[in-house]
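1. Sequence first, predicted coordinates after that:
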Amino acid sequence: MWDQREIALSPRPRGFHRVTDEIVAGMPRLPECRMGLVHLQLLHTSASLTLNESADPDVRHDMDAFLRDLVPGELPYFRHTLEGDDDMPAHVAASLFGTQLTVAVREGRLALGTWQGIWLGEHRDHGGTRRLIVTLQGSRT
């Protein structure tokens, strides 16, 4: 079976946000899939997707704090500044984390580890709605 959908993720402030439930809700055929893969492709260059610890929100806070230290705004050598001081750092962060994920499917569910969740890294101060292409491939039996 194959299924492909576009999912719009609600706007979020800058930082890392757990979006697993929002993605699963946008995949109505997931329960039909016994074994397969879900490929997620974020259609933006200033946000990212990653898989990480999902139980403790301090992990998302700490990841954002580390990233802001690693890629601060207003660096004197950035030329791409017309869209604001947060834009070029957002592109760097999106490239570091990536904009695609592939997750295994087992028995109609995402095969995530006990503590894992899918995160949206919103790297702009006001990024707006983020869109994903979600492709499900697998077998029903």
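-> Here it is on my side, so go on. None of these values were measured; they are calculated from a predicted model.
2. Only C-alpha atoms from now on, for both contacts and neighbour counts.
-> Will do.
3. which residues touch the longest helix anywhere in the chain?
-> Counting by DSSP state H, the longest helix found in the chain is helix 57-70. Identification of contacts with helix 57-70 by C-alpha atoms under 8 Å, 6 or more residues apart in numbering yields 15, 16, 17, 53, 93.
4. One more pass at 6 Å, please.
-> Residues outside helix 57-70 that contact it (C-alpha atoms under 6 Å, 6 or more residues apart in numbering): 15, 16.
5. List the buried residues in it.
-> Under the neighbour-count criterion of 16 or more other C-alpha atoms under 10 Å, helix 57-70 has 60, 64, 67, 68 buried.
6. would you list every one of the helices in the protein?
-> 20-25, 57-70, 87-97.
7. what's the closest of these to residue 49?
-> Nearest to residue 49 among the helices of the chain is helix 87-97; the distance by C-alpha to C-alpha comes to 6.7 Å.
8. any chance of the buried residues of helix 57-70 in JSON lines, with distance to residue 75 too?
-> What follows is the buried residues of helix 57-70, written out as JSON lines (distance: C-alpha to C-alpha, whole Å):
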{"residue": "60", "distance to residue 75": "24"}
{"residue": "64", "distance to residue 75": "18"}
{"residue": "67", "distance to residue 75": "14"}
{"residue": "68", "distance to residue 75": "12"}
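9. Which of these sits closest to residue 87?
-> Nearest to residue 87 among the buried residues of helix 57-70 is residue 68, at 12.6 Å by C-alpha to C-alpha.
10. Below is structure B, check it against A:
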Amino acid sequence: MNNSEDWSIMGVLTRQLQYETQANIDMVNITSDVAGTIKNSGIKNGIITVFTPGSTAAVTTIEYEPGLIYDFSQTLEKIAPSDVEYQHDKKWNDGNGFSHIRASLLGQSETFPIIEGELANGQWQQIVLINLDNRPRYRELILQIYGE
């Protein structure tokens, strides 16, 4: 069976954004930036990967509201406390061992479907970039769209 006629021409589009973030779990709602990038891309169906380079930042989803933002911060403090001694801190003396652990647990990317030119996320599901470092940072976000 030959399905080659079912394939459409696919393209890849890459965009980079930058954000200024504060220290210690600064969560930035990037949903509208991601959705806007999709709309401006001309891609109707495919996927978008949202990635942040760096080992003390993360990308995830959450219902972006003050209660959950607080709960998220408190949960991370229980999982990877900021007030314990990490071997990383002994080696580098930068005090952000907990930041690296948190970022590794959350991950630096998420991928979402694009359907009919729209970001396919849930009504209460926002995409967030999180600076987990113990100091303010400029964070880069790489958006890569693959589709038709």
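-> Perfect, I can see it now. Keep in mind the model is a prediction, meaning the values are calculated, not measured.
11. TM-score them against each other, please.
-> For this chain pair, the superposition-based TM-score is 0.84 by TM-score structural alignment, normalised by the length of structure 1; 135 aligned residues with a C-alpha RMSD of 1.9 Å.
12. Mean per-residue distance, the longest helix of structure 1 versus structure 2.
-> For helix 57-70 of structure 1, the mean distance to aligned residues of structure 2 following superposition is 1.1 Å (mean C-alpha distance after the TM-score superposition for structure 1).
13. what range in structure 2 does that helix sit on?
-> The alignment of helix 57-70 of structure 1 onto structure 2 (TM-score structural alignment) covers residues 66-79.
14. so how far is that stretch from its chain's centroid?
-> Averaging C-alpha positions (C-alpha atoms, centre = their mean, to the nearest Å) puts stretch 66-79 of structure 2 17 Å from its chain's average.
15. ok, now stretch 120-127 of structure 2?
-> 13 Å.
16. Quick check: closest non-adjacent residue to the aligned residue in structure 1 for residue 16 of structure 2.
-> Using TM-score structural alignment, the partner of residue 16 of structure 2 in structure 1 is residue 6. Leaving aside its sequence neighbours, residue 6 of structure 1 sits nearest to residue 133 (C-alpha to C-alpha, 6 or more residues apart in numbering; 4.5 Å).
17. Now do the same contact list for that neighbour.
-> 5, 6, 40, 41.
18. ok, the second one to residue 119 of structure 1 distance?
-> Distance, residue 6 of structure 1 to residue 119 of structure 1, by C-alpha to C-alpha, to the nearest Å: 17 Å.
19. Name the residue in these two with the higher neighbour count.
-> Applying other C-alpha atoms under 10 Å to residue 6 of structure 1 and residue 119 shows that residue 119 carries more neighbours, namely 20 against 17.
20. And the one residue sitting closest to the centre of structure 1, how far from residue 26 of structure 1?
-> In structure 1, the C-alpha nearest the mean C-alpha coordinate belongs to residue 49, at 2.5 Å (C-alpha atoms, centre = their mean). With distances taken as C-alpha to C-alpha, residue 49 of structure 1 is found 16 Å from residue 26 of structure 1.
21. can you check residue 73 of structure 1 too?
-> Applying C-alpha to C-alpha, the value for residue 73 of structure 1 to residue 26 of structure 1 is 34 Å.
22. so what's the counterpart of residue 134 of structure 2 in structure 1 up against?
-> Counting by TM-score structural alignment, residue 134 of structure 2 lines up with residue 125 in structure 1. Residue 125 of structure 1 makes contact with residue 14, according to C-alpha under 6 Å, 6+ apart.
23. cool, residue 41 of structure 1 as well?
-> Applying C-alpha under 6 Å, 6+ apart, we find residue 41 of structure 1 in contact with 100, 132, 133.
24. any chance of these in JSON lines, plus distance to residue 22 of structure 1?
-> JSON lines is the format used below for those (distance: C-alpha to C-alpha, whole Å):
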{"residue": "100", "distance to residue 22 of structure 1": "16"}
{"residue": "132", "distance to residue 22 of structure 1": "11"}
{"residue": "133", "distance to residue 22 of structure 1": "13"}
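25. Disregarding flanking residues, what is the spatial nearest neighbour of residue 39 of structure 1?
-> For residue 39 of structure 1, ignoring the flanking residues on the chain, the nearest one in space by C-alpha to C-alpha, 6+ apart is residue 102 at 4.4 Å.
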